[in-house]
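> all I have is the shape, not the residue letters:
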């Protein structure tokens, strides 16, 4: 009998990642919109709720779903997530016997047909609820059904049985035997900085003020006001641990290392310690704590690189020699990414028989730095380590520090990058670096910012990195830097630059996407006010981002029509805040275009004029209708960042 009462089907629950195999991603304060196709055989009424709770809580909260399209049996509702961590949610549905009886009987009452027999049926249906109601509910039910049974007048009897309070009580307490549940879905709720942030990457040793002199944490503190003025709120360091001496690399990854060469920070470990130590030339733990505190006062959070690399001098080599792969001749294998060779780096072998100890040690290192105020980690090459390890270690860290953010630095195959995001990485690198044309940008970002990818993948758009000097920047000069800065800051809600980008600096290694004299291998001192810098543009862009909620949402990106394929036109809206960006993608040539504003999207009529206020130049334009003309000179300003005002 119990199985026969479960007559509701729940299908196509959204949002869900791989049918609920992985968690949805949301941020603190978000409304999670839930939709599903829900129906039963016949025409009787059903009641549907979403039940949800933080995973560590016992009791469920519930919110009713509404049928928004009866013809398609489409139901929806939303619930707010107000706690960082993992939420559970599921859909619960019932056959609503009493509610169905009310609907059918009301039609007869209104049609003034005979319904005396229906009233007897209603009393019987109501009494069935007594077996599962609370004692108080049973008493209310008993009084109502007894009154109805004794009442001789059918109209009065109907009034008793259709009493709003009685109907509501019975609807809120349906037959448990008719309860149908969907599977339980998960939502990973992160702090808002997981979605909205501006990253600035720098090597602390290149933050000094004297040529050739190793920079320190105290030097970084002196740079904080300028970084904060530009509007960055995350300051990300490559590894700050002791750099190995054996096989230390010289400039440009040279095998020849002169006395005084600092080596590569990714070659971690020396007699001064390993991943839980600091390179002595940078300072002490006290200096680092002072830096974290000073950054916080400027509204900046420190992010650290987590690179599972070891120099030949790392303490692990002596403590755990079985953690490393050996060749048949007994030598330890160094890292390679053919044709690149990294003789100064020994990778840890995650297939070691002692792999459990490796996992526990990596967890210890994460927690070591989290305890010291580091709540953002950029993970180097996670795609070369086991998926199962990342799933485990991220969950373990966030169990103790729920606000920790993990960025996956994985430039690899799409499915691998997506898998890392599904398994727990908060943010991910992207192919933005190599998407330059109108068609490429529209195709790629339409994919990233719509379901299913937008359910779990937050793309952090780095305009450049210490390893990657894109051809577009190599050849396009200052206009190219401005173009990529505007694109990065507006296509995604989280983006970053590597130091020197704001100076439009960079000489490439001939024929490669690499910097000549990269900070990875030498100390560099810069003039941060050098002529030709784009600090003002970056400052304006970050200010615009902070002041406009439309640019703080990830999945609201829309592309609009441009009649010139060298001009990209797109926008973001949040409530009454509408940002529209028109950008010349050619760093060499002035381009014009007719662009088409989708008037209905903004609640405009063809006859209505509207103001387009360019936030980069503070110029205002009055546009009419959908089709309007723009002209952009890359030598002046390659982009308009408009706010649309009616």
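Done, it's in. Note that the structure is a prediction, hence the values are computed from the model and not measured.

> okay, CA-based contacts and neighbour counts for the rest of this
Fine.

> remind me, longest helix of the protein?
helix 471-491 (DSSP state H).

> run the chain-centre distance for it.
23 Å (C-alpha atoms, centre = their mean, to the nearest Å).

> for that helix, which positions count as buried?
By 16 or more other C-alpha atoms under 10 Å, the buried positions in helix 471-491 come out as 472-474, 476-491.

> please apply the same query to stretch 71-82.
For stretch 71-82, by 16+ other C-alpha under 10 Å, it's 74, 75, 76, 77, 79, 81.

> putting a second one here so we can go through both:
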């Protein structure tokens, strides 16, 4: 019997100078690595070669026009061939990056000549070979005339027998010749890795402050005589934008503004006994007045929506729309396209469930029965809102829809509208959250609301800032219209300050749900959400009562949010995710971290290069004041271990002198958080 030969898997060429283990890659390079304009990120690779000749490496960034930008790499552990470089892209678009390994003839000669000439072995030969190498380098067409002149002079020096050999050698291994060959090296046997995709997006994809509200509540009026509500409108909601912009937010996020069905309509606190005047959940989308491409009649018209968007833009806000791909039983799609839903054995359409929760007023869409038709309709609907000025979409429960649908939709929209930003509201398993980010979502909700202790927060943020930072951008929300954790219910004002401050400084993007300023902390019994949830009823917060001269003046945290957003805008170190360092604190309830960023010289204004360093020290126990010792990692702050610095608290405007080891006091009878600007002496 003849044995069947084993098949050999295809071999991937390694190149003359092998380049291995390139990172960061998403799914092995099958999907783009992500960054935003000017955001630095670390590229790493293993680069090796045979023998003892010098090897070197370069990162090559190729911009959307095909121009190449070379960044030299450094070897971080010469014995193990690990190379790295920090790179960034200067404009948005689809780039690529690759690592090139190459033979370094100058590095080889420099090493050999230094050793041999010091030992007086082959001295004349080594100097002659060096001169020939410089002659060759000077012929490089990419070299400047000044560079050629420097190399020609170096070659002449090596041939000048009137000088001692060690002087001739030193003239080339130091000074202008060495600098020229470091800047524009001689690269032999250049061996590129695969070119991997790099998606560079606008800054708001990484950095921003969101504010969420229900438009129908802004301007809603309750009539005490008739016990009936009148809905707010897009016009009355637009009046609230001045206050939102005044607090320094970048994005105004609207919960769904579409017609709401009456079938199985939910009443207050998610009950099934809605009255005729109850508004129902805006997530039960669709009625005879229209579906996802329509506006609830109570809110106004598309003319009113355009007014709202224009007012937001005038105030420096971008508008985010909530997209919930689900339907009320009254949605036009239910009658026109029953194939887009799941029909049960008894002939009824399946409503949404998240046991023990039941959502009888919502039919989830099923994309498998008619994907071509359903996909096309979703794309058409999204375009309606883009055409009316929406630039961001917060997607409700995207993990309940096919991942391939989101990949197709986001990519299709990006072809014509690359500035559109998608936020994934997927509080689900990590694998799904990460996959949604990989296929296109620029931002993702996170587990931040449920990470309260120092070990929990530090471990989670380090994961987000390293392991997933090249494709998933976190958005931290202390509360939402569906989330009110026990920490927020019982932590008092210290907790509300603390969680906003951490959300706004641990990561570059965070969000606030309206009412946060008022510390609305009473939960519905048996649920981690607000009692009298705004999702099921109107809520007039009487903002005027909290303004100067109002009945509740001084009881709002609006001033704190305003100051937090001012700090975020003034300190570019807080605009990045990957630049965080945690510092030791003796007390397990106090956390300290810093962010540092070097700001290059501004050629427009002439402002010199400088550093921005922000330190945050937070007492995570909202119920007690604590003293503890902080031990700073001084090199991460750009300081020598023996140096001190001036610490300016950006919340209280206090100043202190800090050393490597410093005592701090934080708590509810003081301030729960120090946000500190580091100033050198």
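Now that the structure is in, tell me what you want to look at. Treat the numbers as computed from the prediction; the structure is a model and nothing was measured.

> how alike are these chains, TM-score-wise?
Comparison of the two superposed chains (TM-score structural alignment, normalised by the length of structure 1) gives a TM-score of 0.87, and 618 aligned residues with a C-alpha RMSD of 3.5 Å.

> re the thing from before, now the next helix or strand after the longest helix of structure 1 on structure 2. Mean distance?
Using DSSP states H and E, the helix or strand that follows helix 471-491 of structure 1 in sequence is strand 494-498. Following superposition, strand 494-498 of structure 1 is found to deviate from structure 2 by 0.7 Å on average (mean C-alpha distance after the TM-score superposition for structure 1).

> what's in contact with strand 494-498 of structure 1?
194-202, 459-466, 488-489 (C-alpha atoms under 8 Å, 6 or more residues apart in numbering).

> 10 Å instead, please
Strand 494-498 of structure 1 is contacted from outside by 193-203, 232, 234-237, 427, 429, 458-468, 485, 487-489, 538, 551-554, using C-alpha atoms under 10 Å, 6 or more residues apart in numbering.

> which helices and strands sit right next to the helix or strand following it?
Counting by DSSP H and E, the element after strand 494-498 of structure 1 in chain order, helix or strand, is helix 535-547. On a contact count with 3 or more C-alpha pairs under 10 Å, 6 or more residues apart in numbering; DSSP states H and E, helix 535-547 of structure 1 meets strand 197-201, helix 217-229, helix 471-491, strand 639-645.

> how far off strand 494-498 does the longest one point, in degrees?
This means helix 471-491 of structure 1. Interaxial angle of helix 471-491 of structure 1 relative to strand 494-498 (axes from the mean of the first three to the mean of the last three C-alpha atoms, to 10 degrees): 150 degrees.

> what's helix 471-491 of structure 1 aligned against in structure 2?
Mapping helix 471-491 of structure 1 onto structure 2 (TM-score structural alignment) gives residues 486-506.

> now swap in the second one and tell me
Residues 234-246 of structure 2 are matched to helix 217-229 of structure 1 when aligned by TM-score structural alignment.

> buried residues in the matching stretch?
Neighbour count says stretch 234-246 of structure 2 has 234, 235, 236, 237, 238, 240, 241, 244, 245, 246 buried, by 16+ other C-alpha under 10 Å.

> and stretch 261-274 of structure 2, by the same measure?
261, 262, 263, 264, 265, 266, 267, 268, 269, 270, 274.

> ok, of the residues you listed, which one's closest to residue 528 of structure 2?
residue 269 (12.1 Å; C-alpha to C-alpha).

> can you find the partner of the closest one in structure 1?
By TM-score structural alignment, residue 269 of structure 2 lines up with residue 252 in structure 1.
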